[in-house]
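Participant: Sequence first, then the predicted structure, then my questions.
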Amino acid sequence: MSLPTNAELNAIGVLRRRLIEARVLAPVLDALGTRFGRDEVLAVARDVIVALAHEQGEELAQAVGGCSLRHFEGTLDRWQADDALHITVRESAPERFAFDVTRCRYAEMYRELGIPELGAILSCNRDAALIGGFNPDVSFTRTQTIMGGASHCDFVYTLTRATPPTSSIRTV
């Protein structure tokens, strides 16, 4: 039996995937936190999830055949599937891509599960690491999140060093 790829897993929708992950991880993190200290356990979980997101960013660049901001912009449908995010694009250029998330069903889901404090760890913390894996020459800025109580999330991706247009993707 071959294991499914991340792309195949995402076919069920990232929102549904995060729901499945959260329903398993929340009780495991609670039990480990009781035994070993919640702050330490959450720090380890955060580090693991960030590392996974970085790897997934590399895989995503491979899957879409490039690592430009245009390539990245073309991947947003994965996170929007199942009406998971409402996005308003503020800027779309080869060297800068900025958008606001005005509705986040991920945040709503974590609240409904009674684990809003885990939402940032299980979802929001992936964003910077994902783009770092996708293209290390892109910087990521976000000053607020719906998960953190703001009215919207403000995402800004900026190309910090020109990626040759003919370059497909870097090898890992």
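Facilitator: Structure received. The structure presented is a predicted model; accordingly, all values stated were derived computationally and were not measured.
Participant: From now on I want contacts and neighbour counts done on CA atoms only, so please keep to that.
Facilitator: Noted.
Participant: Gly119: neighbouring residues, count only.
Facilitator: Look at Gly119: counted by other Cα atoms under 10 Å, it has 20 neighbours.
Participant: Check the spacing between it and Gln62 real quick.
Facilitator: According to Cα to Cα, to the nearest Å, Gly119 and Gln62 sit 27 Å apart.
Participant: try this one side by side with the last:
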Amino acid sequence: MDHSDEVAISHLQRRKIEGRVLIPFFGALRDKFGEKVAREVIDQTVQKLAVEDGARWATAYGPTTASLRKVVQELWAGGGGMDVDIVAESEDHLDFNVTRCRYAEFYQELGLPDLGVQVHCNRDHAMVTSFDSELELRRSQTIMEGAACCDFRFRRRG
């Protein structure tokens, strides 16, 4: 497939565009089928997209913690998407905190942080399964949910 006509945009811009489509779509689903079904459909769709992203990024960057750091710094934080502080890193783990999240700011400005958690934050656990099936993510808090930072802790299983 020829992608020569595509315009490069930041990951943040891509997520904002997706959000502007998903928000009214979610509203239409909710009005027609109810809150529960609408959230189930959004969850299934977002999880599928996240798995596809993880596999694509693993192919492009390689499935290592060092490569995951590049994804975080170049894609997620690229274009001003978020401010990231790397806490610790080795072949077996990657620990970082997000101290400012413009993805969260976008959903909070719209008054929809709960939808932001669902369509943005909840991608991370599904993404890591296809990026490297030996890695797992633990995160106890997010800015989207009102915390001062997001605490990402990726660990190799075993």
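Facilitator: Yep, it's here. Computed from a predicted model, the values in this text were never measured in an experiment.
Participant: Quick check: buried residues in the longest helix seen in structure 1?
Facilitator: Taking DSSP state H as the criterion, structure 1 has its longest helix at helix 38-64. Buried positions in helix 38-64 of structure 1, judged by neighbour count with 16 or more other Cα atoms under 10 Å: 41-42, 45-46, 49-51, 53-62.
Participant: same deal with stretch 89-109 of structure 2?
Facilitator: 89, 93-108.
Participant: cool, stretch 71-89 of structure 2 as well?
Facilitator: For stretch 71-89 of structure 2, the buried set under the neighbour-count rule, 16+ other Cα under 10 Å, comprises 71-73, 75-78, 80-84, 89.
Participant: State the pair within those that is farthest apart.
Facilitator: Pairwise distances across the buried residues of stretch 71-89 of structure 2 (Cα to Cα) peak at 22.3 Å, for the pair Gly80 and Glu89.
Participant: Let me see the ranges of the helices in structure 1.
Facilitator: Using DSSP H, helices in structure 1 cover 6-10, 14-36, 38-64, 69-73, 77-80, 105-112, 116-119, 126-134.
Participant: To what extent does the second one diverge from structure 2 after superposition?
Facilitator: Spelled out, it's helix 14-36 of structure 1. Aligned to structure 2 and superposed, helix 14-36 of structure 1 gives a mean residue distance of 0.8 Å (mean Cα distance after the TM-score superposition for structure 1).
Participant: Would you quantify the distance from the residue mapped onto Val48 of structure 1 from structure 2 to Leu112 of structure 2?
Facilitator: When structure 2 is aligned by TM-score structural alignment, Val48 of structure 1 is paired with Thr45. Distance of Thr45 of structure 2 to Leu112 of structure 2, given as Cα to Cα: 18 Å.
Participant: now swap in Asp31 of structure 2 and tell me
Facilitator: Per Cα to Cα, Asp31 of structure 2 is found 17 Å from Leu112 of structure 2.
Participant: cool, and Cys149 of structure 2?
Facilitator: In this view, Cys149 of structure 2 and Leu112 of structure 2 are 18 Å apart by Cα to Cα.
Participant: the more surrounded of those two?
Facilitator: Taking neighbours as other Cα under 10 Å, Cys149 of structure 2 and Leu112 compare with Cys149 leading, 20 against 15.
Participant: The more buried one corresponds to which position in structure 1?
Facilitator: By TM-score structural alignment, Cys149 of structure 2 lines up with His152.
Participant: Alright, I will stop here.
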